[in-house]
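>>> Build me a model:
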Amino acid sequence: MVITATKTRFCHQTWQLEAQIQLIQTMGDVTYVITDVTPFHPVSHIWPDHPADKGTLTIKGMKFEVVDCQVGAVELASGKLHVGTAIPVKRDAEGWVFVVVHVVPRTDAITVGDAALLEVDKEYQLSLSRGHSAGHIAYLALNKVLAQNYWRKDADRKDPHGNYDFNSYAQETSFVTQDKCLDTYRLGKTLRKRGLNSADMLSDLKSIEQQVNVLLGDWLKRDAAITIDCHGEHLTDSRYWQCDLGEGEIAVIPCGGTHASHLNDFGSILVTLVEVDAQTVEMHTDVKR
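Predicted coordinates:
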């Protein structure tokens, strides 16, 4: 069978579909299953901020738990599969296709060409989607609040609303969990040189937190959809998160994760800013339904 790049459906509010198995590989106590199309979102091997989906594959009447879901790359000349951090090439490398790897407990009972019913754990995916979208909305709010009083000179990077992009400059890590996003920011010498008054930011952290939460409350009153603009149907094609938060420009953010579909998916979004040390701040973003 000719192996093709996986067609993805995780940005289409699709949680169940039928597909054909293209490749099977067993490693230790697990088996990798690659299908031609999938509703499962894999964890990224480059920026693993969004966890893998959970769910099941049903093949020839047998149901297998998807214990992990990763990005894979297949070298077409050899048919060799590389998974996760073992992928040796960048996306769209000639002679390679990128695939979604469904990891199931070891089995010898399935074969290439079999039909599979793929079913994503919808509620789990939706909880991650809310957490991820909330993280985007929260950092846009933080950027806006900081832009008003905490930059002493113009910053080169601006966010989609035209505010100084503190998030882009300072973010070290971002991790999405169910109805939550945790961002870690570093307030180092380089950021101070770029113009951030980090000492003032730290001393006013609780006030900033309050202003961010007021802004989030205002934004969530809007009747606005969240959409994903997919520039293709494959894993390596660009995808853009979009939402009109009433700031003059529609927020457009490159992002490969799954997301909420409307601002009314959130009862509230609440941010807590935590000073870890003199150079590190955490933003805890929590969603209430």
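
>>> use CA for all of it now, contacts and neighbours both
Noted.

>>> Could you find the closest non-adjacent residue to Thr236?
In space, Thr236 comes closest to Arg91 once its chain neighbours are excluded; the distance is 6.1 Å by Cα to Cα, 6 or more residues apart in numbering.

>>> And the one you found, how far from Thr4?
Computed as Cα to Cα, to the nearest Å, the Arg91 to Thr4 distance reads 14 Å.

>>> hang on, the earlier thing: pretty sure the residue nearest to Thr236 is in a helix, no?
No - using DSSP: H, G, I helix; E, B strand; the rest coil, the secondary structure at Arg91 is coil, not a helix.

>>> Hmm, His234 and it touching each other?
No - between Arg91 and His234 there is no contact under Cα atoms under 8 Å: 10.9 Å.

>>> who's more crowded, those two?
Per other Cα atoms under 10 Å, whichever of Arg91 and His234 has more neighbours is His234, with 19 against 14.

>>> excluding its backbone neighbours, what's nearest the more buried one?
Lys7 (4.8 Å).

>>> ok, now which ones touch the one you found?
Under the criterion of Cα atoms under 8 Å, 6 or more residues apart in numbering, the neighbours of Lys7 are 36-38, 233-235.

>>> now swap in Tyr32 and tell me
By Cα under 8 Å, 6+ apart, the contact set of Tyr32 is 23-26, 101-104.

>>> can you list those in CSV and add neighbour count and distance to Thr14?
Converted to CSV, these look like this (neighbours: other Cα atoms under 10 Å; distance: Cα to Cα, whole Å):
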residue, neighbour count, distance to Thr14
Leu23, 23, 23
Ile24, 19, 24
Gln25, 16, 26
Thr26, 15, 28
Val101, 31, 18
His102, 31, 17
Val103, 22, 20
Val104, 21, 21
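
>>> Kindly reformat these as TSV and extend each row with distance to Ala225 and secondary structure.
What follows is these, written out as TSV (distance: Cα to Cα, whole Å; DSSP: H, G, I helix; E, B strand; the rest coil):
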residue	distance to Ala225	secondary structure
Leu23	37	strand
Ile24	39	strand
Gln25	40	strand
Thr26	42	strand
Val101	31	strand
His102	30	strand
Val103	33	strand
Val104	35	strand
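
>>> What is the nearest of those residues to Ala155?
Val101 (40.5 Å; Cα to Cα).

>>> Give me the distance from the top helix by length along the chain to the chain's centre.
Counting by DSSP state H, the longest helix found in the chain is helix 122-149. Distance of helix 122-149 from its chain centroid, counting by Cα atoms, centre = their mean, to the nearest Å, is 11 Å.

>>> May I see the buried residues of that helix?
125-147 (16 or more other Cα atoms under 10 Å).

>>> just checking, what packs against that helix?
Under the contact definition 3 or more Cα pairs under 8 Å, 6 or more residues apart in numbering; DSSP states H and E, helix 122-149 sits against helix 166-170, strand 171-177, strand 180-186, helix 205-219, strand 268-277, strand 280-288.

>>> structure for this one too, so we can compare:
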Amino acid sequence: MTELAPTVVTYPDGALTGSSTVTHVTVLGDGRTGVVLETTPFHPVDTAWPDQPADTGLLRTPDGDVRVATVVTGGVHEGDLVVGHDLPVRMGTEGWTFVVVHVLDGAGPKVGTAVDAHVDGRLRAALSAGHTACHLASLALDAALSDAWKKDVPTDAAGHPAFDMLAIQTSRITEYGSTDVYRIGKSLRRKGFDPAALDDLRAVEERANAVLAGWAGSPGAIGIHREDHTLAGRRTWRCELPEGTVELPCGGTHLTSLAEIEAITVAVEAVEVPGGVELTMTTGIRLAP
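Below is the predicted model:
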């Protein structure tokens, strides 16, 4: 296989379209084709932490439009391209080149073809809102549980004990929302978390939602900041909250201002599982008209 360069990605800047050239085509099975472009506005699902679903859309070619069914992360090592769930390493691993693979149902354009990439803007907007809501909800939950700790633990970007970071099991971004699952077991209790803080879940919700109500509609800017424009480059989500600016590592897409938000609300539920408790937070966001 011809050596591939890392894919340059423009979705962190909010791009929905772009012109590029096909650099590699691979057969994926089940009649699908994987297409790599030099530059792309398409956001791929991350194999290691698949929180935000992939963009969908179209590649417009000289022979007509082809649908992009999904977009995944690929890695090239010693001349071999490994795609999606088969990728055995995390993004940024030394010795690997990381690319965006556009998955097509059927044949794709040939190497060297000039294409115009068009992302589904409706889906992107819904997922961007959901991802922003997810970050804000996690910070609000940390604040709501800040008195539940008996020991000093790492803090989040806002300075509260980092419950989200320490307890998170899975996070899934949905259209205009998210679902986050946390585990409260022996490990978290040893770190100093008091499970009794979850005895009154409605009170936890009220505290978190009060924090979120104070942020929604405020004028703070939201953006992704980066110096490296390739897929594996480090990216930081930055949000100007009324209390001060917070920053989190993030590879997804987002809103551009808190002023776009009319309301964010969370609901939390807990169930007993072997060895502890599983807490689920469901977040919803409503945008300003």
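
>>> Now the TM-score, please.
Remark: TM-score between the superposed chains equals 0.93 [TM-score structural alignment, normalised by the length of the first structure]; 282 aligned residues with a Cα RMSD of 1.5 Å.

>>> thinking again about what came up before, can you lay out the contacts of Tyr32 of the first structure as JSON lines showing distance to Asp277 of the first structure?
Listed next are the contacts of Tyr32 of the first structure as JSON lines, based on distance: Cα to Cα, whole Å:
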{"residue": "Leu23", "distance to Asp277 of the first structure": "48"}
{"residue": "Ile24", "distance to Asp277 of the first structure": "47"}
{"residue": "Gln25", "distance to Asp277 of the first structure": "46"}
{"residue": "Thr26", "distance to Asp277 of the first structure": "45"}
{"residue": "Val101", "distance to Asp277 of the first structure": "39"}
{"residue": "His102", "distance to Asp277 of the first structure": "40"}
{"residue": "Val103", "distance to Asp277 of the first structure": "39"}
{"residue": "Val104", "distance to Asp277 of the first structure": "41"}
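
>>> count of residues packed around the alignment partner in the second structure of Val176 of the first structure?
By TM-score structural alignment, Val176 of the first structure lines up with Ile173 in the second structure. The number of residues packed near Ile173 of the second structure is 24, by other Cα under 10 Å.

>>> Now Ile173 of the second structure. Nearest residue, chain neighbours left out?
Excluding the flanking residues, the one nearest Ile173 of the second structure by Cα to Cα, 6+ apart is Gln52, at 5.0 Å.

>>> Tell me which residue of the first structure lines up with the one you found.
Matched across to the first structure, Gln52 of the second structure falls on His50, judged by TM-score structural alignment.

>>> Reduced to three states, what does the alignment partner in the first structure of Leu198 of the second structure come out as?
The alignment partner of Leu198 of the second structure in the first structure, by TM-score structural alignment, is Leu202. Secondary structure state of Leu202 of the first structure, per three-state DSSP, is helix.

>>> what about Leu202 of the first structure, distance to Val281 of the first structure?
Counting by Cα to Cα, the gap from Leu202 of the first structure to Val281 of the first structure is 8 Å.

>>> intersection of neighbour lists for those two?
Residues touching both Leu202 of the first structure and Val281 (Cα under 8 Å, 6+ apart) are Glu275.

>>> among the contacts of Lys7 of the first structure, which recur in the second structure?
Retained in the second structure by both residues aligned by TM-score structural alignment, their matches' Cα atoms under 8 Å are the following of the contacts of Lys7 of the first structure: 36-38, 233-235.

>>> Please name the residues that touch the match of Val176 of the first structure.
Taking Cα under 8 Å, 6+ apart as the test, what Ile173 of the second structure contacts is 51-53, 127, 130-131, 134, 179.

>>> Going by distance to Gly112 of the second structure, which of those residues wins?
Comparing those against Gly112 of the second structure with Cα to Cα places Pro53 closest, at 28.2 Å.

>>> residues in contact with that closest one?
By Cα under 8 Å, 6+ apart, the contact list for Pro53 of the second structure reads 44-45, 127, 173-174.

>>> go with 10 Å
Neighbouring residues of Pro53 of the second structure by Cα atoms under 10 Å, 6 or more residues apart in numbering: 43-46, 70-72, 123-124, 127, 172-175, 252.

>>> Which pair of these spans the longest distance?
Greatest spatial distance among the contacts of Pro53 of the second structure (Cα to Cα): Val72 and Glu175, at 18.8 Å.

>>> Between those two, which is the more surrounded one?
Ranked by neighbour count (other Cα under 10 Å), Val72 of the second structure and Glu175 place Val72 first, with 22 against 19.

>>> Are we agreed that that one is in a strand?
Yes - per three-state DSSP, Val72 of the second structure lies within a strand segment.

>>> Identify the residue of the first structure aligned to it.
By TM-score structural alignment, Val72 of the second structure lines up with Gln70.

>>> Nearest residue to its match in space, ignoring adjacent ones along the chain?
Using Cα to Cα, 6+ apart and skipping residues adjacent in sequence, the residue nearest Gln70 of the first structure is Pro42, 4.5 Å away.

>>> Does the one you found touch Val83 like I think?
No - counting by Cα atoms under 10 Å, Pro42 of the first structure stays clear of Val83, with 11.1 Å between them.

>>> what sits in contact with each of the two?
Common neighbours of Pro42 of the first structure and Val83, using Cα under 10 Å, 6+ apart, are 70-72, 99-101.

>>> distance of the residue nearest the centre of the first structure from Pro51 of the first structure?
Nearest to the mean C-alpha position of the first structure, by Cα atoms, centre = their mean, lies Gly257 at 3.0 Å. According to Cα to Cα, Gly257 of the first structure and Pro51 of the first structure sit 9 Å apart.

>>> who touches both of the two?
41-44, 128, 176.

>>> Can you tell me which of those is nearest Arg157 of the first structure?
Distance to Arg157 of the first structure, by Cα to Cα, is smallest for Val176 among those, at 24.1 Å.

>>> First-to-last residue distance for stretch 213-224 of the first structure?
Per Cα to Cα, stretch 213-224 of the first structure runs 18 Å from first to last residue.

>>> Which part of the second structure matches that stretch?
The aligned range for stretch 213-224 of the first structure is 209-220, by TM-score structural alignment.

>>> Buried by neighbour count: which residues of that stretch qualify?
209, 211-213, 215-218, 220.

>>> what does it contact?
For stretch 209-220 of the second structure, the external contacting residues (Cα under 10 Å, 6+ apart) are 133, 136-137, 139-141, 143-144, 203-207, 238-245, 256-267, 285-288.

>>> let's see 6 Å
140, 240-241, 257-259, 261-263, 265 (Cα atoms under 6 Å, 6 or more residues apart in numbering).

>>> swap in stretch 16-30 of the second structure?
With Cα under 6 Å, 6+ apart as the test, stretch 16-30 of the second structure has contacts from 33-39, 41, 111-119.
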